[in-house]
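Student: please work out how this folds:
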Amino acid sequence: MPAVKKSNLRAIRSSFLHFLNDPSKVDDSAQAYQYIEDGLMVIENGKIQSLQVFNEQAASLYSHVEDKRGQLIMPGFIDTHIHYPQTEMIASYGEQLLEWLETYTFPTEKQFLDKDYAQKISQFFINELLKNGTTSALVYGTVHPESVDALFEQAQKVDMRLIAGKVMMDRNAPDDLLDTAQSSYHDSKMLIEKWHNNGRLQYAITPRFAPTSTPEQLTLAGKLKSEYPDVYVQTHLSENKDEIEWVKSLYPERAGYFDVYEHYGLTGSKSIFGHSIHLTEEEWASFTRTESVISFCPTSNLFLGSGLFDLNKAEKNNIRVGVGTDVGAGTSFSQLSSLNEAYKIMQLQGKKLSPFKGFYLATLGGAESLSLEDKIGNFEAGKEADFVVLNWAATELQTLRYKETASLEDKLFALMMLGDDRNIHSTYVAGKLVYTAKA
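Tutor: Just a heads-up that it's a prediction; the model follows:
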């Protein structure tokens, strides 16, 4: 049969791994994933057309098959909580959450009133995501609308699936970083109209956290959510014990921290709450009842000394969980590093995180937590072709360890614990190569 010479087709030969279910919800983890050691994936118009075991007859249909044997292709990683304006202040020393915000975050974020500056950091930020194999993210801007415009403009250049929002903050921050309840509503509404569902871009209503919003501002945030029910909500919850006490003092009429957000109509299936470490039993139940989502941010939780997230309890309560780097409190853009620290957090609680569960969280689990599992997260036919090509071993130590691996699980565990951006060979967004490591 003659080769098909269509420019909109891409055929790739490699090893492939993707998830079909949450490994914690099946009796045998092998039921949760598909691993093809020698496979052929075909991409058409930026979407997955097929994935099958490689055979010469199927390959002969295509004028060119990219040969990536010896590497592993997975769906692109999904970051469910990250602050792009904090990129340049990553790894800032010595504080816990509230002091860290005052000392480092607020002074850095003031610079994003300057659109040119925001564009420069946005470009660096998008490149850093792609360099680490992250193809989708839920992102915080600053209080300035310019920061969101700059970010979306950069994401649009590579056709990246990105969700972002302007921070809403009208109290308990420096005067030159405050908006008002009304201006935050107006600016957010304008940005929703401009960017939500514009190509692969979507918007998130973004109150930073309850202490920096007045009841009036949260009321208008809830109004936005009712006016645009398919937009997202992103904010922080129960990250730090002092933070929780502060919320109680500011909202004494509410039953607890989560109840503040629920009261103002900000919970639900597209509401993603970063951290959620110190939850009460009532709050765990409220997450389940409202179908709200948690972003687990391991490197940040350890760096700021915030606490240990209880992933097993989230599983028992049937709560969707994604993984977030939380840069700049998080110390790496790499979701491999996030999974490394997540494993240690589980160990400190006398529990385990299997590599299958870990890579599920970074791919399909992230997609499910963002209600995007119909579009991204695995290689089912019709999904958007966002994927990362990984080198199993990128250093001499990794090579030595890899030689001793006897199973897929062990190979993935070594990658999860030793891997970082050096393991990212290349990254594809909507079927197009957008990053490749220097030789």
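
Student: make it CA atoms for all contacts and neighbour counts henceforth
Tutor: Will do.

Student: now for residue 191: which residues touch it?
Tutor: Contacts here follow C-alpha atoms under 8 Å, 6 or more residues apart in numbering; on that basis residue 191 touches 145, 148-149, 203.

Student: next, find the distance separating residue 291 from residue 140.
Tutor: Separation of residue 291 from residue 140 (C-alpha to C-alpha, to the nearest Å): 22 Å.

Student: more neighbours, these two?
Tutor: Neighbour totals were compared for residue 291 and residue 140, and residue 140 leads with 28 against 16 (other C-alpha atoms under 10 Å).

Student: where along the stretch 301-439 of the chain do the strands fall?
Tutor: Using DSSP state E, counting those that start in this stretch, the strands found in the stretch 301-439 of the chain span residues 321-323, 387-391, 424-429, 432-436.

Student: and these, which is most packed in?
Tutor: The highest mean neighbour count among the strands of the stretch 301-439 of the chain belongs to strand 321-323 (a mean of 27), with neighbours defined as mean count of other C-alpha atoms under 10 Å.

Student: on that earlier part again, narrow the contacts of residue 191 to those in strands?
Tutor: If you go by DSSP state E, the contacts of residue 191 have residue 203 in strands.

Student: what number of residues lie near residue 67?
Tutor: 12.

Student: got a list of what it touches?
Tutor: Counting by C-alpha under 8 Å, 6+ apart, residue 67 touches 12-14.

Student: can you check residue 47 too?
Tutor: 381-385, 430-431.

Student: most neighbours among these, which one?
Tutor: residue 385 (30 neighbours).

Student: hmm, that residue is touching residue 377, no?
Tutor: No. Assessed by C-alpha atoms under 8 Å, residue 385 is found out of contact with residue 377, at 9.4 Å.

Student: show me whatever sits in contact with both of those two.
Tutor: Common neighbours of residue 385 and residue 377 (C-alpha under 8 Å, 6+ apart) are residue 75.

Student: and what about residue 252, helix, strand or coil?
Tutor: Secondary structure for residue 252, judged by DSSP: H, G, I helix; E, B strand; the rest coil, is coil.

Student: buried residues in the longest helix along the chain, which are they?
Tutor: Identified as the longest helix of the chain according to DSSP state H is helix 115-131. Neighbour-count burial for helix 115-131 flags 115, 118-119, 121-123, 125-131 (criterion: 16 or more other C-alpha atoms under 10 Å).

Student: repeat that for stretch 250-265.
Tutor: 250-251, 254, 256-262, 264-265.

Student: again with stretch 361-379
Tutor: The neighbour-count check on stretch 361-379 (16+ other C-alpha under 10 Å) flags 361-371, 373, 375-379 as buried.

Student: here is the second sequence; please produce its structure so I can put it next to the first one:
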Amino acid sequence: MQAFRASILHLLDDPTKSGEAVAFHADGLLVVDAGRVVACGDHAELAPVYADVPVEDLSGCWITPGFIDTHIHFPQVDIVAAHGAQLLDWLEQHTFPAEAAFADPDHAKEAAGFFVDELLRNGTTTALVFGSVHKGSVDALFAEAYARDMRLIAGKTLMDRNAPLGLMDDVETARADMESLIADWHGKGRLGYAVTPRFAISCTDAQLEMAGQVLAEHPGVWMQTHLSENPREIDETAQLFPGATDYLGVYERFGLVQKRSVFAHCVHLQGEAFQRLAAKDAAVAFCPTSNLFLGSGLFPLDEACAHGVKVGMGTDVGAGTTFSILHTLGEAYKVGQLRGAALDPFQALYLATLGGARALDLDDRIGNLAPGKEADFLVLDLAATPLLARRLAAAKGLEDRLFALTVLGDDRVVARTYLAGVERHRK
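Tutor: Have a look, this model is predicted:
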């Protein structure tokens, strides 16, 4: 058992729905044992109860839950900030060549180690991840996450059309690869498997039907894909699936819209489609940096939330331009400004922590520092840069401090990252 003394900030609920969602302890104590939170609250109240527990004094820092990334691409780590056009052209020019390299097991292993360490360096303790089409790429990623006891969900990308030959599989091969990956990794440590069609354009009816079958045959696995990101993508999907009511209808037809289904982007969805997502308890990954970088559009966060859709944050590396959820929250605020709906700082932290956990159906295990939760948490250095230290010194209250942190913060703020109570990164 160990304890940490610092200011502690976490969310107990969605702050847009509850006036008692924000829990802040200016002088707090977090007590951890066997990988789980034992107690979290005011130091003055808890210190006498845990007087025999060793305490590390981190005064001047904040402790928060670890960040949750609900959409990111492991094989695109080497094409962050690659200049290009919009989505479909960017895939052809940059993504497909980069992903082809993951046929090499040595390359996949080296990239997986870097990728997982970069997540931890940026304070991400849980991630929902796209692998490449190659089974070995996902094996390598799971192995690196397992070695660090990281909660990570991933899947091999499914593509059997509209991709280069070296990046396409077929229905039989894809099913065999997924069955093997599920057997080897799903539920091992803190790992989970996600059925992963890249998007409707890259999959035949037979491939999507098989994906739905595997999802149905393995209760507890996840499903991740892209939806309504780019106007040209939407048009091509309509041409390939003329019988579908709309883009979301393609996935509905094959049983892919359900609890534990996470749809990245949804930039061009409207009310009725959001209602259908909410009715199935599916979730959306909001990816502001990639939506801006590829010129895809502005996600209507306010509309999605108004219809009861679960939303988490996604960095979407490599079209996304940062691994940092903090930086991503700053960009989400700017997207909201352009839509006339500014993002509240506490809602931003909710989306990055408990909201992301709810999007992944893991809020019984992660997302805040309530007793019994897995002890995934961060130590944040509020003086990580001279500008941040100066700005926070002049801040007017907690909300102002948190907002400044999300706008000015990045990986430099993350002093330490803990997974299940074990330090896995220190700046």
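
Student: quick one on the thing from earlier: top of the contacts of residue 67 of the first structure by number of neighbours, please.
Tutor: Among those, the one with the most neighbours (other C-alpha under 10 Å) is residue 13, at 25 neighbours.

Student: show the subsequent helix or strand relative to the host helix or strand of it.
Tutor: Per DSSP states H and E: residue 13 of the first structure is located in strand 9-19. Downstream of strand 9-19 of the first structure, the first helix or strand assigned by DSSP H and E is strand 33-44.

Student: start and end residues in the second structure for the helix or strand just after that following strand, please.
Tutor: Using DSSP H and E, the helix or strand that follows strand 33-44 of the first structure in sequence is strand 47-53. Following TM-score structural alignment, the partner segment of strand 47-53 of the first structure in the second structure covers residues 36-42.

Student: ok now the matching stretch, how far from the chain's centre?
Tutor: In terms of C-alpha atoms, centre = their mean, to the nearest Å, the gap separating the centre of stretch 36-42 of the second structure from the centre of its chain is 25 Å.

Student: quick one: buried residues of that stretch?
Tutor: Those buried within stretch 36-42 of the second structure under the rule 16+ other C-alpha under 10 Å are 36-42.

Student: quick one: that stretch to the first structure mean distance?
Tutor: Compared with the first structure after fitting, stretch 36-42 of the second structure has a mean deviation of 0.9 Å; criterion: mean C-alpha distance after the TM-score superposition for the first structure.

Student: quick one: map residue 156 of the first structure onto the second structure.
Tutor: Using TM-score structural alignment, residue 156 of the first structure sits opposite residue 146 in the second structure.

Student: am I right that its match sits in a helix?
Tutor: Yes. Counting by three-state DSSP, one finds residue 146 of the second structure located in a helix.

Student: and for the closest residue to it other than its chain neighbours, the neighbour number?
Tutor: In space, and not counting its chain neighbours, residue 146 of the second structure is closest to residue 189: 6.5 Å by C-alpha to C-alpha, 6 or more residues apart in numbering. Residue 189 of the second structure is flanked by 15 other residues according to other C-alpha under 10 Å.

Student: quickly find the element holding residue 189 of the second structure.
Tutor: With DSSP H and E as criterion, residue 189 of the second structure is part of no helix or strand.

Student: separation between the residue mapped onto it from the first structure and residue 308 of the first structure?
Tutor: Residue pairing (TM-score structural alignment): residue 189 of the second structure is matched to residue 199 of the first structure. Noted for residue 199 of the first structure: a distance of 37 Å to residue 308 of the first structure, by C-alpha to C-alpha.

Student: any chance of CSV for the strands of the stretch 301-439 of the first structure, columns distance to residue 66 of the first structure?
Tutor: Formatted as CSV, the strands of the stretch 301-439 of the first structure follow (distance: least, C-alpha to C-alpha, whole Å):
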stretch, distance to residue 66 of the first structure
strand 321-323, 31
strand 387-391, 12
strand 424-429, 13
strand 432-436, 12
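
Student: which one of the ones you listed lies closest to residue 357 of the first structure?
Tutor: strand 321-323 (11.2 Å; C-alpha to C-alpha).

Student: and the closest one, which stretch of the second structure?
Tutor: By TM-score structural alignment, strand 321-323 of the first structure lines up with residues 311-313 in the second structure.

Student: the matching stretch: average distance to aligned residues in the first structure?
Tutor: Mean deviation for stretch 311-313 of the second structure: 0.2 Å (mean C-alpha distance after the TM-score superposition for the first structure).

Student: alignment lookup: residue 81 of the first structure to the second structure.
Tutor: In the second structure, residue 81 of the first structure lands on residue 71 (TM-score structural alignment).

Student: so which strand or helix has the residue nearest in space to the middle of the second structure?
Tutor: Closest residue to the average C-alpha location of the second structure: residue 69 at 1.6 Å, with C-alpha atoms, centre = their mean. Element membership for residue 69 of the second structure, per DSSP H and E: strand 67-73.

Student: could you list every residue that touches the residue nearest to residue 146 of the second structure?
Tutor: Applying C-alpha under 8 Å, 6+ apart to residue 189 of the second structure gives the contacts 146, 149, 151.

Student: what secondary structure does the nearest residue to residue 321 of the first structure once chain neighbours are set aside sit in?
Tutor: Leaving aside its sequence neighbours, residue 321 of the first structure sits nearest to residue 294 (C-alpha to C-alpha, 6+ apart; 4.9 Å). Judged by three-state DSSP, the three-state class of residue 294 of the first structure is strand.

Student: the second structure: matching residues for the longest helix of the first structure?
Tutor: With TM-score structural alignment as the criterion, helix 115-131 of the first structure aligns to 105-121.

Student: what's the mean deviation for that stretch versus the first structure?
Tutor: When the first structure is superposed, stretch 105-121 of the second structure averages 0.5 Å from its matched positions, counting by mean C-alpha distance after the TM-score superposition for the first structure.

Student: now for the match of residue 81 of the first structure, how many residues are close by?
Tutor: Residue 71 of the second structure, neighbours per other C-alpha under 10 Å, totals 29.

Student: OK, contacts around it?
Tutor: 127-130, 264, 285, 287, 313-316.

Student: next one: residue 221 of the first structure
Tutor: Shown in contact with residue 221 of the first structure (C-alpha under 8 Å, 6+ apart): 185, 205, 207, 264, 266.
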